[in-house]
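> Please work out how this folds:
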Amino acid sequence: MPDPSPENRQEVRDLSVRLILLLGAASLLGSLVSNGARSVTGPYLLLLGGSAAVVGLVAGSGELIGYALRSATGAYVGRSHRYWKVAMTGYGLLAAIPLLAVAGRWETAAVLIIAERIGKAVRTPARDTILSHATTTVGRGWGFGVHKALDQVGAVIGPLIMVAALALTGGYAPGFLLLGIPLAGVAVVLFLAQSKVPKPGRLEANGGTRENMDDPPVIIPYAAFIFLGMAGFASFPLISFHLKAQSIVPDAVIPLFYASAMVVSVMVALLVGRVFDRIGTHVLLTIPVLSTATVLLAFSPDPGVAIAGSLAWGAGIGIFETALRASIAESTAADRRGKVYGAVSAVFGTAWFAGSVVMGILYDVSIGHIVAYVVIVETAAVIAYLWMYRCRIAVRLQEEIGGLIP
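The predicted structure is shown next:
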């Protein structure tokens, strides 16, 4: 256990900051690789002979598998504490992206695309648990906010690299191969981070909070809030479909809407991190507001209003993923976080998948039906948050009373 002297605390803080920045750099490079490929996998599958149905199935299955598996990988990390080994294995599956250059058939490409999503499921609970230890001395919100911001920078740069490769070569293969360069950078950064902090749990000597979010009285209402909040959060593919189907903006402008949303998510992630450190989980209440604002604005026939909706969507991404991970770190004992990160990520992804399917079906009925659905779901999310808040207060009171009894 580290000496609690001021000098030692400053040393731990400095080491924690370096670890957060290194993991942020790894996520930036990894996001550059994955999002660079994901920006063109649809047309690439079509080029290889896949149908539109195949594209939808592969994309949807990859996301669902990528989130659902996190429950299992999170539980393994929680038991084994092999954070670095699991994280490196997950990042290693990014090697599937350069291999897309030689796929040849849509079936092979589909397997590689899903393999990359499985890698995301493997690495995320382990990486977030490492981050939770590193954010102890610097602020949960700030630490996760910085990490999310760096991750989103990669999400912006990756597609731009693929656009440049396509413009210069006219083919997809050179772009996929080019993404192998930042992939090598991921490996270098991860090995450097591991060498700096081989046992990240030591950054949190006291084991974290006594509260445990995986206890049923806490996790059930929390999971209900996450599920309802994400079930009403529109997906950008549906927003972009609307922009094209209604000819609201030219096709070439749609990627700029996405890039603008990602830029907003970077700025919001940094801001909400600081806000979280001041007001805690209450910042999550902005999600129902932003989810409702997104559908009211993004599905407008007016281009100016539609881009405002896209920016609201980007702000929601920055808030949800920053505050969500920080709240778990704040409310779960260190030795149980891997399990909770995995379980909550599975709920998060399943809800987003289910909500996207429902909104996609309702779009063919009317946009008004989507708005009504989101208003109902997000109202229920607010109720679930109040339920969660009351349960957490009750649990803390029980712990305090138990601590007073000899």
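
> switch to C-alpha atoms for all contacts and neighbour counts from now on
OK.

> which one is residue 214 nearest to, not counting chain neighbours?
Nearest non-adjacent residue to residue 214, counting by C-alpha to C-alpha, 6 or more residues apart in numbering: residue 340, 6.1 Å away.

> What helices and strands are in contact with the one helix or strand that neighbour maps to?
Element membership for residue 340 (DSSP states H and E) is helix 337-363. Packing partners of helix 337-363 (3 or more C-alpha pairs under 8 Å, 6 or more residues apart in numbering; DSSP states H and E): helix 52-68, helix 70-80, helix 106-134, helix 216-231, helix 303-331, helix 367-404.

> gap between the second one and the chain center?
Pointing back at helix 70-80 there. Taking C-alpha atoms, centre = their mean, to the nearest Å, the mean C-alpha location of helix 70-80 is offset from the chain mean by 17 Å.

> Can you give the contact residues for the next helix or strand after that helix?
Note on helix 70-80: by DSSP H and E, the next helix or strand toward the C-terminus is helix 83-92. With C-alpha atoms under 8 Å, 6 or more residues apart in numbering as the test, helix 83-92 has contacts from 30, 77, 118-124, 126-127, 129-130, 186-187, 190, 194, 198.

> Any of those buried? List them.
30, 77, 118-124, 126-127, 129-130, 186-187, 190, 194 (16 or more other C-alpha atoms under 10 Å).

> Give me the contacts around stretch 190-199.
With contact meaning C-alpha under 8 Å, 6+ apart, stretch 190-199 is reached by 15, 19, 22, 23, 26, 84, 88.

> can you put those in TSV and add secondary structure and distance to residue 58?
Below are the contacts of stretch 190-199 laid out as TSV (DSSP: H, G, I helix; E, B strand; the rest coil; distance: C-alpha to C-alpha, whole Å):
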residue	secondary structure	distance to residue 58
15	helix	41
19	helix	35
22	helix	32
23	helix	29
26	helix	26
84	helix	29
88	helix	25
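
> Please provide the structure for the following sequence as well, for comparison with the first:
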Amino acid sequence: MFAGISLNVLVLGLVSFLTDISSEMIYPLLPLFLTRVLGAGPAFLGVIEGVAESTAALLKLFSGIVSDRVRRRKGLVLAGYSLSSIARPLVAAATSPVAVLAIRFADRVGKGLRTSPRDALIADSTDPTARGKAYGFHRAMDNGGALVGPLAATALMTLFAEDLRTVFWLAAIPGFLAVLLIVTSVRETARQQASNGSFLRYVPRGRLRRYLIVLFIFTLGNSSDAFLLLRAGELGVSPVKIPLLWAFFQAVRMLFSTPFGALSDRVGRRRLIIAGWSVYALSYAGFALATSELACWLLFAVYGLYYSMTEGVEKAFVADMVPATERGGSFGWYNFAVGVGALPASLFFGAIWQQAGRLAAFGFGAAMAALAVLLLLTMVGTSASGAGNAHSSP
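A predicted model of the protein is given here:
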């Protein structure tokens, strides 16, 4: 099971596991906290999520490029996790939606600092023939934390009579443990540094550029998962069950991420991404038409498969296309393409839902995914699967 998984990848997986316990003790409850406690609506929820993710996207680009130019990626990884671990639990003290926006902004600054250097460090620490499996394993650990977090939130809500603020404060504990693990156990790897030339040299070229354009188009229809939790409430899932539903969703992601990542090492990344985006389109169409709580649970399972088929595979696809000296910057552009599309995606979705209803909103997401599948088929050519993919953009 752990063949091809280096010590660094294992430790970074544990870090993500702990961080996501902390994050997912808060995130599934945040829509309820905003709407029922602080009085925000779907449109403001879209603003919060869009601004948060787009902020992270800009910093992921910057931190990725910087990490190629410095000797130690670990410093950026540590700084990012530390900032998020400090900021995230402060949601407990928020008294207005604007305060939540500020806290989410600080949390995502931390995510922006750490993500691209961490992704590059995973590639630095992994044999190319096991790259899909390594990223799949990392996503599985991340999703494992996202499974435990909602379960912990459910238990704590029961213990503290559904006191959301107490649950948010306690989320600080696993975040602190994650930071401690980085300090003591993550190691740098030997690698060649990029030259300190113009930042323009990091602008994607060739096949990578085309892939990122298609990915951006897909992201425009990929709004915040907070809207799915809002939809779950409409379908009859009670507040106490919301964390359980989220945990179920994360369990699906955790169980299938490593197998799908390993599969991409054998059959190729593009095939898995196309299949995953198609599953996304089907799940969003289902959320638009669902009429029962049971349908909601089934759709969250299907939606979890979409994540398992694409999260790690998309990153391995990027690593396959670039030389080692450009990994950080390339992951920066990958994360930028995903994140910069998140702001209009969530704004569009929230506005469409509020003005035209859920059918139009979820239909828009499904249509954009279908368009992205067609563009990936026509614009981004295939090459040898797994490690056999070219390491430079044609």
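
> Now do the contacts for residue 182 of structure 1.
29, 30, 32, 33.

> Which members of these are the farthest-apart pair?
29 and 33 (6.4 Å; C-alpha to C-alpha).

> which residues do the two both contact?
In contact with both residue 29 of structure 1 and residue 33: 154, 182, 183, using C-alpha under 8 Å, 6+ apart.

> Correct me if wrong: the last one contacts residue 33.
Right, residue 183 of structure 1. Yes. Counting by C-alpha atoms under 8 Å, residue 33 is a contact partner of residue 183 of structure 1 at 6.7 Å.

> which position in structure 1 aligns with residue 210 of structure 2?
With TM-score structural alignment as the criterion, residue 210 of structure 2 lines up with residue 221 in structure 1.

> Next: residue 320 of structure 2.
Under the alignment (TM-score structural alignment), residue 320 of structure 2 maps onto residue 330.

> Does its match touch residue 140 like I think?
Yes. The criterion here is C-alpha under 8 Å, and residue 330 of structure 1 meets it with residue 140 at 7.0 Å.

> which residues are common contacts for the two?
Joint contacts of residue 330 of structure 1 and residue 140 (C-alpha under 8 Å, 6+ apart) do not exist.

> okay, residue 183 and residue 33 of structure 1: which has more neighbours?
residue 33 (30 against 23; other C-alpha atoms under 10 Å).

> Can you find the partner of that one in structure 2?
Counting by TM-score structural alignment, the partner of residue 33 of structure 1 is residue 22.

> show me the contacts for its match.
Shown in contact with residue 22 of structure 2 (C-alpha under 8 Å, 6+ apart): 149, 171, 172, 173, 174, 175.

> again, only this time at 10 Å
Neighbour list for residue 22 of structure 2: 16, 84-85, 88-89, 145-146, 148-150, 152-153, 167-176, 178 [criterion: C-alpha atoms under 10 Å, 6 or more residues apart in numbering].

> cool, residue 32 of structure 2 as well?
Contacts for residue 32 of structure 2 (C-alpha under 10 Å, 6+ apart) come out as 38, 39, 40, 164, 226, 229, 230, 233, 239, 242.

> mind checking how far the particular helix or strand that has it in it is from the chain centre?
Secondary structure assignment for residue 32 of structure 2, by DSSP H and E: helix 30-32. Chain-centre distance of helix 30-32 of structure 2: 19 Å, with C-alpha atoms, centre = their mean.

> and that helix, how far from structure 1 on average?
On superposition with structure 1, the mean distance recorded for helix 30-32 of structure 2 (mean C-alpha distance after the TM-score superposition for structure 1) is 4.2 Å.

> Show me what counts as buried in stretch 237-254 of structure 2.
Buried residues in stretch 237-254 of structure 2 (16+ other C-alpha under 10 Å): 237, 239, 241-254.

> can you tell me which two in those are farthest apart?
239 and 254 (23.4 Å).

> how about the nearest residue to residue 300 of structure 1, chain neighbours excluded?
residue 306 (5.5 Å).

> Which position in structure 2 pairs with the one you found?
Residue 306 of structure 1 maps onto residue 296 in structure 2, with residues paired by TM-score structural alignment.

> Tell me, how many residues neighbour that match?
Residue 296 of structure 2 is flanked by 24 other residues according to other C-alpha under 10 Å.

> and it, what does it touch?
With C-alpha under 10 Å, 6+ apart, residue 296 of structure 2 has these contacts: 228-229, 231-237, 245, 286-287, 290, 302.

> ok, now how distant is the match of residue 210 of structure 2 from residue 381 of structure 1?
Applying C-alpha to C-alpha, to the nearest Å, the value for residue 221 of structure 1 to residue 381 of structure 1 is 10 Å.

> In terms of neighbours, single out the busier of the two.
Counted by other C-alpha under 10 Å, residue 221 of structure 1 and residue 381 do not tie: residue 381 has more neighbours, with 26 against 22.

> thought that one was touching residue 287?
Yes. Counting by C-alpha atoms under 10 Å, residue 381 of structure 1 does reach residue 287; the two are 9.1 Å apart.

> list the residues that contact both of the two?
With C-alpha under 10 Å, 6+ apart as the test, residue 381 of structure 1 and residue 287 both reach 226, 229, 230, 232.

> Spatially, which two of the residues you listed are the most separated?
For these, and using C-alpha to C-alpha, no pair is farther apart than 226 and 232, which are 10.2 Å apart.

> returning to that earlier point: overlap in contacts of residue 183 and residue 33 of structure 1?
In contact with both residue 183 of structure 1 and residue 33: 94, 95, 97, 98, using C-alpha under 10 Å, 6+ apart.

> returning to that earlier point: out of the buried residues of stretch 237-254 of structure 2, flag the one nearest to residue 360 of structure 2.
For these, the nearest to residue 360 of structure 2 is residue 237 (21.9 Å; C-alpha to C-alpha).
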